[in-house]
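> Build the 3D model from these lines:
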Amino acid sequence: MTAIKTALVGFGISGQSFQAPIIEALKEFELTSVVSSNPAKVKGQLPDAAVYASLEELLEKGDEELVVIATPNELHGPFAEKALRAGKHVVVEKPFTIESAEGERIAALAQEFGQKLSIYHSRRFDGDYLTIKRLMNEGQLGTVHTLFSSYNRFRPEVKVRWREQDIPGAGILYDLGSHLIDQAVSLFGVPQAVTAKLRQQRPGAQAVDHFHICLAYEGCDVIVHGNNLSTAEGPRFQVFGTKGAFIKYGMDTQEDLLRELKGPGSDGWGEDPQARWGEFTDSEGKTVSVPTERGGYEQFYLEMAAAIRSDAPVPVEPRQAIATIKIIEAAYESSAANRTVFL
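Sure thing, here's the model as predicted:
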């Protein structure tokens, strides 16, 4: 297979750490250019990549097939549209867009132009999520009636960065919450109703830094929670079904490795230490440790390569990413009006 020439738009934490090390590790791709205002930083990590000052310059001068958009959230939609209109395949870092209507318009544009479009919801390839998916598919949990998914951390100081400013798409609901909601949508589909409480908890907070959301399904509730004032993480997942329960502590280790610019193939990639395996308790009260499935964010890009070269399905369909944005919109509405919002 001819390597897919790829351009990376944005070289902040997402482009530098969460995208480049994975793309660089795969023979199916050739990372040939980066759009960045800091050429020295790009060249320090990717010495052979061309550096462009703007997306417009890239689209005018570059010959890449795939454009990966890793910019601040409010630029996702406009940049995706420009790349699609230029005849490029597109991967957009999560969340897809700020508003669901914009996502629907861009998805329709990709279909009209015949270009592949996918959204980088990488945590579908977390080991803990894959373990829960396997337990559910094998029927070991029975019928799941309650799932708690939490992402708690301790960051009491508000930082001066776009993610924490009073701008569209900022705050941890769009950032972390989109991951948790996407996992729920992937497992259970679109919920019937959303009940949410969103807060600005920390002194000086300008954007949402705490969310607690109940997604109501027929016979099942999924609770997703995240905040910046927890000195202990607590369980990452708690899943309760008619045949058993599964409780898992600890975060997937791939993100920490990527922050060190270590990608697929590096020591420990996708592995979960045995001490952090989850525990399954059956209906008779017997508890056993469950080995965590191996995670692999690179699987997203391998599926994207198959979509581009062989017309296989993209790894994350735009319609699913749009559903996540609709749930986020419903959460804001629910919290503001202090009521349940039906979808």
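
> C-alpha from now on. contacts and neighbour counts both.
OK.

> wait, Thr287 sits on Ile247?
No. Look at Thr287 against Ile247 with CA atoms under 8 Å: they stay out of range, at 10.5 Å.

> Find residues that contact each of the two.
279-280 (CA atoms under 8 Å, 6 or more residues apart in numbering).

> Next up, the contacts around the most centrally placed residue in the chain.
Geometric centre of the chain, nearest residue: His121, 3.1 Å, by CA atoms, centre = their mean. Residues in contact with His121 (CA under 8 Å, 6+ apart) are 93-95, 179, 182, 316.

> cutoff 6 Å now
Shown in contact with His121 (CA atoms under 6 Å, 6 or more residues apart in numbering): Lys94.

> quick one: the strands in the stretch 151-300 of the chain?
Assigned by DSSP state E, counting those that start in this stretch, the stretch 151-300 of the chain shows strands spanning 193-199, 210-217, 220-227, 235-241, 244-249, 278-282, 287-290.

> Dump the ones you listed to TSV, plus mean neighbour count.
Formatted as TSV, those follow (neighbours: other CA atoms under 10 Å):
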stretch	mean neighbour count
strand 193-199	21
strand 210-217	21
strand 220-227	22
strand 235-241	20
strand 244-249	22
strand 278-282	19
strand 287-290	15
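
> I'd like to know which of those strands is closest to Arg155.
Comparing these against Arg155 with CA to CA, the closest turns out to be strand 220-227 (8.8 Å).

> I have a second one here; can you model it like the first so I can compare?
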Amino acid sequence: MSSASSPIRIALIGYGYAARTFHAPLIQSVAGLSMELVASSRPGQVQAELPGVPVESDPLRAVVAPGIDLVVIATPNDTHFPLAQAALRAGKHVVVDKPMTPDLSEARELSATAKAHGRILSVFHNRRWDSDFISVRQAMREGLIGEARHFESRIERFRPQVRDRWRERPGPATGLWWDLGPHLVDQALALFGWPDTVQANLAQQRSGATTDDWAHVVLGFGAIRAILHAGMLAAIPGPRFVVHGTRGSLVKAQPDRQEQQLIAGLRPGDPEWGIDPDPLQWRCDDGPLQTRAAVPGDQSRFYVELAQAIAGEGPNPVLPEEAIRVMAVMEAAMRAASEGRAVSPELPL
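Predicted coordinates:
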């Protein structure tokens, strides 16, 4: 296993959008991490973009490959459990892209396996390090608008054409709620804790859609209501965050730009990395509208903190228990939507 003086050797499983856009560039930006192997059915693309990195066609062979310390799984959701389970049993640390698994019982089993083998299991809830969320969380902690009572978090896009990809086909943990919902739920739980109630409505709105492409979920935390919304027909998206409190309101209109920066070739450490030009706006006690600069984001912090945790120098950046809570709320929302009623989610042990 890697020591403080040697790099943490990584096998990246899958080389689709999430792996190419997020995992590979973020991993390569962090000192002490070394990409040693990629599992992919497209070796030419991997070798063109990651010269010199070996490619393995069989993901199950890759997750147990000798000489690998950390396995990063960025494959379709229904493969997360068997790949992560095999890696943990082979003595590897594991990162699973969100959602942890398609099924809550599988998520619990993975956590138990990690504990039994003394390995770190983490889930890539990268949106905790977004500029928009960090800015809103800081303002709320400062009591800028008093105590929050109404919270809106939305991720809206304009993609009117259904694409032929696994996320938009029927299957375990597919559809928009399972794609964007984990981000929305994870941030809400980080701010407010465990919800008392979950209400949900899911729909297929685009011509040819075979999975949900619109989601509206309301979490109740005592007097607080957290509205989580996602859609694919928003040519003019609503604000990323809106919070109404006992003394005023705040708005963060535009989303974090790191995904677009990564696509454009920017990397952590570049001068513009994580900079968000859209300010936080708020009004308090009937005073004037005020603004202040957004706090920069940095999703590479996930891998920085993970490397520290593997070296025994810090905590796991996303604990399995936290990801399991997200899974429980995700499943509660599916049940609420199916039954057409509010449900009370059971807090996982």
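
> if you skip the residues just before and after it, what's nearest to Arg267 of the second structure?
With sequence-adjacent residues excluded and distances taken as CA to CA, 6 or more residues apart in numbering, Arg267 of the second structure is closest to Trp273, at 6.4 Å.

> if I line the two up, what does the one you found land on in the first structure?
By TM-score structural alignment, Trp273 of the second structure lines up with Trp269 in the first structure.

> circling back to that earlier point, got the strands of the stretch 151-300 of the first structure as CSV, with distance to Ser335 of the first structure columns?
CSV is the format used below for these (distance: least, CA to CA, whole Å):
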stretch, distance to Ser335 of the first structure
strand 193-199, 5
strand 210-217, 9
strand 220-227, 14
strand 235-241, 24
strand 244-249, 28
strand 278-282, 32
strand 287-290, 37
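
> What span of the second structure is stretch 135-153 of the first structure aligned with?
Counting by TM-score structural alignment, stretch 135-153 of the first structure corresponds to residues 139-157.

> Same check on stretch 104-121 of the first structure?
Taking TM-score structural alignment, stretch 104-121 of the first structure hits residues 108-125 over in the second structure.

> starting at the chain centroid, how far to that stretch?
17 Å (CA atoms, centre = their mean, to the nearest Å).

> how long is it end to end?
For stretch 108-125 of the second structure, the first-to-last residue distance is 17 Å (CA to CA, to the nearest Å).

> do stretch 115-127 of the first structure as well
30 Å.

> now it: how far from the chain's centre is it?
So, by CA atoms, centre = their mean, the centroid of stretch 115-127 of the first structure is 7 Å from its chain's centroid.

> State the distance from the counterpart of Gln290 of the second structure in the first structure to Ala3 of the first structure.
When the first structure is aligned by TM-score structural alignment, Gln290 of the second structure is paired with Val288. According to CA to CA, Val288 of the first structure and Ala3 of the first structure sit 44 Å apart.

> Gly268 of the first structure now?
Going from Gly268 of the first structure to Ala3 of the first structure by CA to CA gives 26 Å.

> related to what we said a few turns ago, give me the residues contacting the match of stretch 135-153 of the first structure.
Identification of contacts with stretch 139-157 of the second structure by CA under 6 Å, 6+ apart yields 224-232, 234, 237, 240-249, 284.

> once the two are aligned, what's the mean deviation for stretch 330-337 of the second structure against the first structure?
Stretch 330-337 of the second structure, aligned to the first structure and superposed, deviates on average by 1.0 Å (mean CA distance after the TM-score superposition for the first structure).
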